[in-house]
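> All I have is the shape, not the residue letters:
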């Protein structure tokens, strides 16, 4: 029996799964397997509807009705899949910030004109000065 996840350390992290994958299977492999299984289930549904239409002598109205029922089942499948994934992991607030604009952190000529170098931390000038080399 699988063990439940520990509580998330990041309040922005949410999980749709409540169990840990089997030992020896990473979360990424479990996600890939789930995606493959869902894709095969959807393909099976489409092929089944196509087989059903070709094997039975249906009128045009019955063919349209069969495809409508198949489409409705596919819609329900995709809706349930989306709802199951809605609680999946979310990027933290730092992942939502735009990348920094401007020069990278480093020593630059002091913009105050002191003749020294001042440390730029990537967002603002610090009070740290260094004589030029």
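Nice, I can see it. As the structure is a prediction and not an experimental result, all values here were calculated from the model.

> make it CA atoms for all contacts and neighbour counts henceforth
Fine.

> mind checking the longest strand of this protein?
strand 125-130 (DSSP state E).

> Let me see the residues that make contact with that strand.
Under the contact criterion Cα atoms under 8 Å, 6 or more residues apart in numbering, strand 125-130 has outside partners 116-120.

> try stretch 68-81
Residues from elsewhere that reach stretch 68-81, judged by Cα under 8 Å, 6+ apart: 42, 45-46, 49.

> got another, please set it beside the one above:
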């Protein structure tokens, strides 16, 4: 009886379906959370993403529920088109709110700074991209 069930295509389809559902649940539950545990780590990762022009890495740090990929792509493209160099990011407290200050050098040599608001939710720090340099 058991060998007959093992040969049945229906048995294999059911087992495949169960395995597929388990795989999807495991992928969703093991997905890394967006953001970082500390605001200093967030500043470091934003710097790395902007220097490498990596919109995928930057999208993981964006606080937007939808449109994070597009916002990250626009931010990275804006920095690349502006031709900025010497990008560095630090955290600072302004009027009681933590934000990131992204400092950079423009092609003509002048320094620029871009302030990005941060969001602290569920123990994770993320940032909200705003206007470009």
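Cool, the structure landed. Computed from a prediction, not measured in an experiment: that's the story for all the values here.

> And the TM-score between them?
Once superposed, chain against chain, the TM-score is 0.30 (TM-score structural alignment, normalised by the length of structure 1); 52 aligned residues with a Cα RMSD of 3.4 Å.

> Now residue 101 of structure 2: which helix or strand?
strand 97-105 (DSSP states H and E).

> In structure 2, where's the longest helix?
helix 9-29 (DSSP state H).

> Name the residues that touch it?
5-6.

> follow-up on the earlier one: from the middle of its chain, how far away would the helix or strand just after the strand holding residue 101 of structure 2 be?
Where DSSP H and E defines the elements, the next helix or strand beyond strand 97-105 of structure 2 is strand 111-121. Averaging C-alpha positions (Cα atoms, centre = their mean, to the nearest Å) puts strand 111-121 of structure 2 15 Å from its chain's average.

> and strand 111-121 of structure 2 with strand 97-105, angle?
150 degrees (axes from the mean of the first three to the mean of the last three Cα atoms, to 10 degrees).

> now the helices: where do they sit in structure 1?
Under DSSP H, structure 1 gives helices at 27-55, 60-85, 93-96.

> May I see these organised as JSON lines, with distance to residue 106 of structure 1 and mean neighbour count added?
Conversion of the helices of structure 1 to JSON lines gives the following (distance: least, Cα to Cα, whole Å; neighbours: other Cα atoms under 10 Å):
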{"stretch": "helix 27-55", "distance to residue 106 of structure 1": "37", "mean neighbour count": "13"}
{"stretch": "helix 60-85", "distance to residue 106 of structure 1": "42", "mean neighbour count": "13"}
{"stretch": "helix 93-96", "distance to residue 106 of structure 1": "22", "mean neighbour count": "8"}
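
> Dump those into TSV; add distance to residue 127 of structure 1 as well.
Output for those, formatted as TSV (distance: least, Cα to Cα, whole Å):
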stretch	distance to residue 127 of structure 1
helix 27-55	45
helix 60-85	48
helix 93-96	26
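
> circling back to that earlier point, contacts for the strand holding residue 101 of structure 2 next, please.
Under Cα under 8 Å, 6+ apart, the answer for strand 97-105 of structure 2 is 43, 47, 84-93, 111-118, 127.

> after the longest helix of structure 2 comes which helix or strand?
Counting by DSSP H and E, what follows helix 9-29 of structure 2 is helix 39-52.

> tell me what that following helix is packed against?
Packing contacts for helix 39-52 of structure 2, counted by 3 or more Cα pairs under 8 Å, 6 or more residues apart in numbering; DSSP states H and E, involve helix 55-59, strand 85-94, strand 124-127.

> From the chain's centroid, how far away is the second one?
So the one you mean is strand 85-94 of structure 2. 18 Å.

> tell me what that strand is packed against?
helix 39-52, strand 97-105.
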